[in-house]
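*Asks:* Just to be clear, the model below is a prediction. Sequence and coordinates:
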Amino acid sequence: MSSEFPPFAVTVDLVVLTLRDGHLHTLVVDRGVEPFIGVPALPGGFVHPEEGLTEAARRELAEETGLRLPEAHLEQLASYGDPGRDPRMRVVTVAYLALAPDLPLPVAGTDASDSRWLPTDTLLEGAPPLAFDHARILRDGVERARAKLEYSPLATAFCPPEFTIAELRRVYEAVWGTPVDPRNFHRKVTGVDGFLTPTGDTTTRDGGRPAQVFRRGPATLLHPPLTRPAAPRTPPSAAD
């Protein structure tokens, strides 16, 4: 039976982010097959006929990197279907985002020749270039992660159970990719109902004067939301 519609495939790709050594890192694999053999890419692959999208995303992540994420740490990001995004055929991909603390070193498998964590800021600058349209997917994923820190208490997951405002601020700085004014940040986070609960203790582990210690509060949404600092403006050149 003929059809006027050409065949196409569905894939899943994953933007997996974590903090390592105080910096945001992205999980990448080196492709072991064509196209783009040997080129870094986001983990992912084709959806099998008998499985759902999220099931496929979890399977591909486990097969290519050995990582298995808890249910709450994987969310659908967006879909991408430009006709030329895959040289093999028309391929529509559904991207997923995971932002989780303490993720281990990956182990490559199936059609990935290697897998590793790379600094997100260098990947966003194009070093090294990613296969397919994965640079675009990564940018979208990082932007979603940065936005989640504005309206959710996700950043506390990257802190110890009891933490200082300075430790929490360093998480925001790492994910947002920009310095945050300490006094302004302290005022904002302590002014959000249910975000933080003081323990009554203090610590000097940040150096300097004793700092209050907090736990995550009961809030699931931050109101008012936190706002990222504006990106510094580039001064005009003499020719402008």
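*Replies:* All right, it came through fine. Numbering: from 1, shown residues only.

*Asks:* going forward, measure contacts between C-alpha atoms and count neighbours the same way
*Replies:* Noted.

*Asks:* Which single strand of this protein contains the most residues?
*Replies:* For the chain, the strand with the greatest residue count under DSSP state E is strand 8-20.

*Asks:* For this structure, just list every one of the helices.
*Replies:* Assigned by DSSP state H, the helices in the chain fall at 53-65, 120-124, 134-151, 165-176, 182-190.

*Asks:* how many neighbours does residue 70 have?
*Replies:* Using other CA atoms under 10 Å, residue 70 has 9 other residues around it.

*Asks:* Distance check, the residue nearest to residue 68 when sequence neighbours are not counted against residue 34.
*Replies:* Spatial nearest neighbour of residue 68, chain neighbours left out: residue 62 (5.7 Å); criterion: CA to CA, 6 or more residues apart in numbering. Here residue 62 is placed at a distance of 21 Å from residue 34 (CA to CA, to the nearest Å).

*Asks:* neighbour count winner among those two?
*Replies:* Neighbour totals were compared for residue 62 and residue 34, and residue 62 leads with 20 against 11 (other CA under 10 Å).

*Asks:* picking up where we left off before, could you give the separation of the longest strand of the chain from the chain centroid?
*Replies:* 10 Å (CA atoms, centre = their mean, to the nearest Å).

*Asks:* same check, this time on stretch 14-30
*Replies:* Mean-position distance between stretch 14-30 and its chain equals 7 Å (CA atoms, centre = their mean).

*Asks:* tell me which residues of that stretch are tucked away?
*Replies:* 14-20, 23-30 (16 or more other CA atoms under 10 Å).

*Asks:* hold the first one in mind and look at this next one:
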Amino acid sequence: MTKRAYESEYPPFYVAVDIVVLTVREEQLHVMAIRRGGGPGTGEFALPGGFVEIDEDLETAARRELVEETNLEVDFLEQVKTYGAPDRDPRGRIVSVLYVAVVPDLPEGEAGTDASEALWVPVDELMAADLPFDHNVMLVDAVERARAKLEYSPLAASFCGDTFTIGQLRRVYEIVWGKDKHSIDPSNFQRKVLTADDFIVATGEVVGDGPGRPARVYRLGGAAVLNPPVTR
């Protein structure tokens, strides 16, 4: 095949990946942010990410960029959405694929490559910042994906330890869903989590969990998908 067969009337463009890593710290939902070491947006908060190399698939690039810019590794990344507005990046025509990870017990970040700082920031604080590119939109979309995951997956229990009370589990839901403490009705929440097939399993133990009678202790069951879901 001749060289001319590869020519195209369409100009080339680049593919990037961006990553939202969420965790619960100090009773708040936090996101890993970087400060950009170079333009555009030098010194500004942004999401970790970068360009996909010619020999990489998308998730491999996302994992590489996350390690290079924050020194974080996660077991599972979920693809959220693709962003391709023509003017989303002042450097040229760049399409970016967004990934999200929601993980407990993550360490502090350690900046590298073109990030001058990597740090955990409360989600509300980063949402209020003027982020470069379309990172504000990406963050909103990723947080909504995380909140939805709590409805249909047992993810929240991973933030509770091996055993927990329903009150402790309810607090995780409040934090991730962006609700005030004690704003989720305890009786309604208990009914939902106990109705979901094999979501949580009673250990037979009880423990003091605030005022009132001792609370039952539970562990995570075997359900991969919550049926029925624990809706907001």
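*Replies:* Now that the structure is in, tell me what you want to look at. Predicted model only: the values in this text are computed from it and were never measured.

*Asks:* Tell me the residue in the second structure aligned with the residue nearest to residue 68 of the first structure.
*Replies:* Using TM-score structural alignment, the partner of residue 62 of the first structure in the second structure is residue 67.

*Asks:* wait, isn't that match in contact with residue 74?
*Replies:* No - at 9.3 Å, residue 67 of the second structure and residue 74 do not qualify as touching, with contact defined as CA atoms under 8 Å.

*Asks:* Grab the nearest non-local neighbour of residue 59 of the second structure.
*Replies:* residue 77 is the one closest to residue 59 of the second structure (CA to CA, 6+ apart), at 7.6 Å.

*Asks:* Now do that neighbour: how many residues are near it, please.
*Replies:* 19.

*Asks:* could you dump the helices of the first structure to a markdown table with distance to residue 91 of the first structure?
*Replies:* Compiled in a markdown table, the helices of the first structure are given as follows (distance: least, CA to CA, whole Å):
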| stretch | distance to residue 91 of the first structure |
| --- | --- |
| helix 53-65 | 14 |
| helix 120-124 | 24 |
| helix 134-151 | 13 |
| helix 165-176 | 31 |
| helix 182-190 | 43 |
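
*Asks:* To residue 106 of the first structure, which of these lies closest?
*Replies:* Closest to residue 106 of the first structure of the helices of the first structure is helix 53-65 (CA to CA; 4.8 Å).

*Asks:* How about residues contacting the closest one?
*Replies:* Helix 53-65 of the first structure is contacted from outside by 12-14, 29, 43-48, 67-69, 94, 96, 106-112, 115, using CA atoms under 8 Å, 6 or more residues apart in numbering.

*Asks:* Try it again at 7 Å.
*Replies:* 12-13, 43-45, 47, 67-68, 106-112, 115 (CA atoms under 7 Å, 6 or more residues apart in numbering).

*Asks:* same deal with stretch 106-113 of the second structure?
*Replies:* 68, 69, 70, 71, 72, 117, 118, 119.

*Asks:* what's the distance between residue 119 of the second structure and residue 207 of the second structure?
*Replies:* Residue 119 of the second structure is 35 Å from residue 207 of the second structure, by CA to CA.

*Asks:* Sorry, slip of the keys, the one I care about is residue 16 of the second structure.
*Replies:* Counting by CA to CA - residue 16 of the second structure and residue 207 of the second structure are separated by 49 Å.

*Asks:* Neighbour count: the two, which is higher?
*Replies:* Set residue 16 of the second structure next to residue 207 and count neighbours by other CA under 10 Å: residue 16 wins out with 20 against 12.

*Asks:* What is the equivalent residue in the first structure for the more buried one?
*Replies:* Residue 16 of the second structure maps onto residue 11 in the first structure, by TM-score structural alignment.

*Asks:* list the contacts for residue 52 of the second structure?
*Replies:* Contacts of residue 52 of the second structure (CA under 7 Å, 6+ apart): 15, 16, 17, 58, 61.

*Asks:* Need the counterpart of it in the first structure.
*Replies:* By TM-score structural alignment, residue 52 of the second structure lines up with residue 47.

*Asks:* Please report how far its match lies from residue 111 of the first structure.
*Replies:* Taken as CA to CA, the span from residue 47 of the first structure to residue 111 of the first structure is 14 Å.

*Asks:* Also residue 200 of the first structure?
*Replies:* Counting by CA to CA, the gap from residue 200 of the first structure to residue 111 of the first structure is 52 Å.

*Asks:* higher neighbour count, those two?
*Replies:* A count of neighbours by other CA under 10 Å puts residue 111 above the other of residue 200 of the first structure and residue 111, at 19 against 8.

*Asks:* Skipping adjacent residues, who's closest to that one in space?
*Replies:* Counting by CA to CA, 6+ apart, residue 111 of the first structure lies nearest to residue 32, which is 5.0 Å off, once chain neighbours are set aside.

*Asks:* Let me know how buried the one you found is, in neighbour terms.
*Replies:* 18.
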